[in-house]
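> Model the following, please.
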Amino acid sequence: MSLAESWDRYAVGSKPRRRVNGKGDATWLNWTQYADHGPDEGVLGPVAGRWVLELGSGSGGNLAHLVTLGATGRGVDVAPARKAVALERWGHLPGLEFRTAEATAFLRGTGETFDVVLSIFGAVWFVDPDTLIPLIRSRMAPGGILVFSHLPPGSQGPEPVGAGLRYDRTPDEWRRILTGHGFSDVRMSLIDPPEGRTVGTMLVRCST
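Below you'll find the model as predicted:
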């Protein structure tokens, strides 16, 4: 079974995103694995007029929210089922496009540069960082930012069947990898879980 087929099977069985969040908003950005929890798009700074790439865009909700704030968005996901769901839900928004591709193949094939790259439990967690991070850096505009989140190392349960390895890295390891591939101002934070939960979320932000 190919990587795309594995993720497609996982995507088909996943629960669709709610139509509104706890505040009644139709679009929102969520960095953590918990509903209505954690920081919002402010982590990225102003996004209006910026060209945003999401690697592992899933059903498109996070990227769609940034587009409603004035960004132009490109979402890339390896699972064809994700693109179909994203287009059904968000295809009406101008300035938003979704593509089915493996992250490194997309980055190697595009000639575009991006102001913001984000990965929320996405490609940065599932692709060897020594391969992916320099490719991301090569497609970023001067002054651009990369932000990603995933579970803290050693805290997750079983991996999605057939989906491939997770590349857990500690904050110190991420700092070494990111600075080694040309990023600066690397900032790490651990978002505490909501009450009654035990696992937080690691959030990493850096710039070109």
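> CA atoms for contacts and neighbours, from now on please.
Will do.
> what's the neighbour count on residue 105?
Residues lying near residue 105 (other Cα atoms under 10 Å) number 12.
> for residue 85, same thing?
Counted with other Cα under 10 Å, the neighbours of residue 85 add up to 17.
> And for the one 5 residues further on?
Residues lying near residue 90 (other Cα under 10 Å) number 19.
> I'd like to know how many residues surround the closest residue to it other than its chain neighbours.
In space, and not counting its chain neighbours, residue 90 is closest to residue 64: 6.6 Å by Cα to Cα, 6 or more residues apart in numbering. For residue 64, the count of nearby residues is 28 (other Cα under 10 Å).
> Okay, residue 64 and residue 198: tell me how far apart.
Using Cα to Cα, to the nearest Å, residue 64 is found at 30 Å from residue 198.
> Next, the structure of the following sequence, for comparison with the previous one:
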Amino acid sequence: MRASISTTINRQAWDRQARLALPHDRPMAPGRVEWTQYPGHGPGTELFGDVRGLTVAELGCGNGDNIAPLAVQGAHCIGVDLAPAQISRARTRWGHLPIRFHCGDARAFLTRTRPLDICFSIFGAVGLCPPEQLLPLIAQHLRPGGRLLFSVPDPRWLGPRRAVMRLADGSHVPVARWLSGPQGWKAAVRAAGLRCLHIEAINAPTGGDGTCCLLVHAQKSVGASDA
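As a prediction, the model looks like this:
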């Protein structure tokens, strides 16, 4: 699928999803970072380590719930999302925190941002953009020693749902995803010029549903130069 077509499909899908939730949004208090599809399951903010003073960007930030905890821990936070209604939600929920929210394509954002210490994506731009386009841009704009963390659905968990998303009103919209198993993501990260530190397959909390998502941790070589 051409990148421009997939961008339009995903913008429309997540914008529609956000518009259904907008009337219910209000200022919030930060909770935990949710890396999986199941609230309260799996790791949380501890994966980032000490973020005080670091520049952190979430690509595909949605309503901003996962970047908000890092803002209160002292990080310089940037949330990026393709869907205008998602950014409206994020500003409604987290406008009281020092987070800069940008509406636009993650690839365009990366071409003009300052170097980043941490870049992360939770079912966001990584997996919803062509990885051969997005991952090299992330690598280019990370500082030496900077880290990329992302979670993506396991292809088997999605099954036939990989090309659609069910909304809160019961309707379905098409989405464009790039899915792979652990070895495929490891190869994509390495091809982008990053070191793949760890890939964790996280099982669904019910146990019987198998792997729900993959959590990937990568790093830019300390000897690499800034963008």
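> Show me the strands in the first structure, by range?
51-55, 72-77, 96-100, 114-120, 140-150, 184-191, 201-207 (DSSP state E).
> quick one, longest helix in the second structure?
helix 3-21 (DSSP state H).
> List the buried residues for that one?
Neighbour-count burial for helix 3-21 of the second structure, counted by 16 or more other Cα atoms under 10 Å, picks out 6-7, 10-19.
> try stretch 129-147 of the first structure
Within stretch 129-147 of the first structure, the residues scored as buried using 16+ other Cα under 10 Å are 129, 132-141, 144-147.
> burial measure for the spatially closest residue to residue 58 of the first structure that is not a sequence neighbour, as a count.
In space, and not counting its chain neighbours, residue 58 of the first structure is closest to residue 82: 5.2 Å by Cα to Cα, 6+ apart. Here the number of neighbours of residue 82 of the first structure (other Cα under 10 Å) works out to 24.
> do the same with residue 27 of the first structure
Close neighbours of residue 27 of the first structure, defined as other Cα under 10 Å, add up to 18.
> State the distance from the aligned partner of it in the second structure to residue 64 of the second structure.
In the second structure, the residue equivalent to residue 27 of the first structure is residue 31, according to TM-score structural alignment. Residue 31 of the second structure is 11 Å from residue 64 of the second structure, where distance means Cα to Cα.
> Give the full set of residues in contact with the closest residue to the match of residue 27 of the first structure other than its chain neighbours.
Leaving aside its chain neighbours, residue 31 of the second structure sits nearest to residue 69 (6.4 Å; criterion: Cα to Cα, 6+ apart). Counting by Cα atoms under 8 Å, 6 or more residues apart in numbering, residue 69 of the second structure touches 30-33, 45.
> Return the residue of the first structure aligned against residue 69 of the second structure.
So, by TM-score structural alignment, residue 69 of the second structure is matched to residue 65.
> any idea how far that match is from residue 52 of the first structure?
Distance, residue 65 of the first structure to residue 52 of the first structure, by Cα to Cα: 11 Å.
> And residue 64 of the first structure, by the same measure?
Distance of residue 64 of the first structure to residue 52 of the first structure, computed by Cα to Cα: 11 Å.
> How about the contacts made by the alignment partner in the first structure of residue 14 of the second structure?
If you follow residue 14 of the second structure across to the first structure using TM-score structural alignment, you land on residue 7. If a contact means Cα under 8 Å, 6+ apart, then residue 7 of the first structure has 78-79, 162-163 as its contacts.
> still on that earlier bit, what's the distance between the longest helix of the second structure and the middle of its chain?
Computed by Cα atoms, centre = their mean, to the nearest Å, the separation of helix 3-21 of the second structure from the middle of its chain amounts to 15 Å.
> Quick one: work out the angle between it and strand 76-81.
Put simply, helix 3-21 of the second structure runs at 100 degrees to strand 76-81, going by axes from the mean of the first three to the mean of the last three Cα atoms, to 10 degrees.
> hmm, back to that, my read: the residue nearest to residue 58 of the first structure touches residue 9, true?
No. At 10.3 Å, residue 82 of the first structure does not count as touching residue 9 under the criterion of Cα atoms under 8 Å.
> returning to that earlier point: if we only consider the contacts of residue 7 of the first structure, which is nearest to residue 117 of the first structure?
Proximity to residue 117 of the first structure was ranked across the contacts of residue 7 of the first structure by Cα to Cα; first place goes to residue 78, at 16.4 Å.
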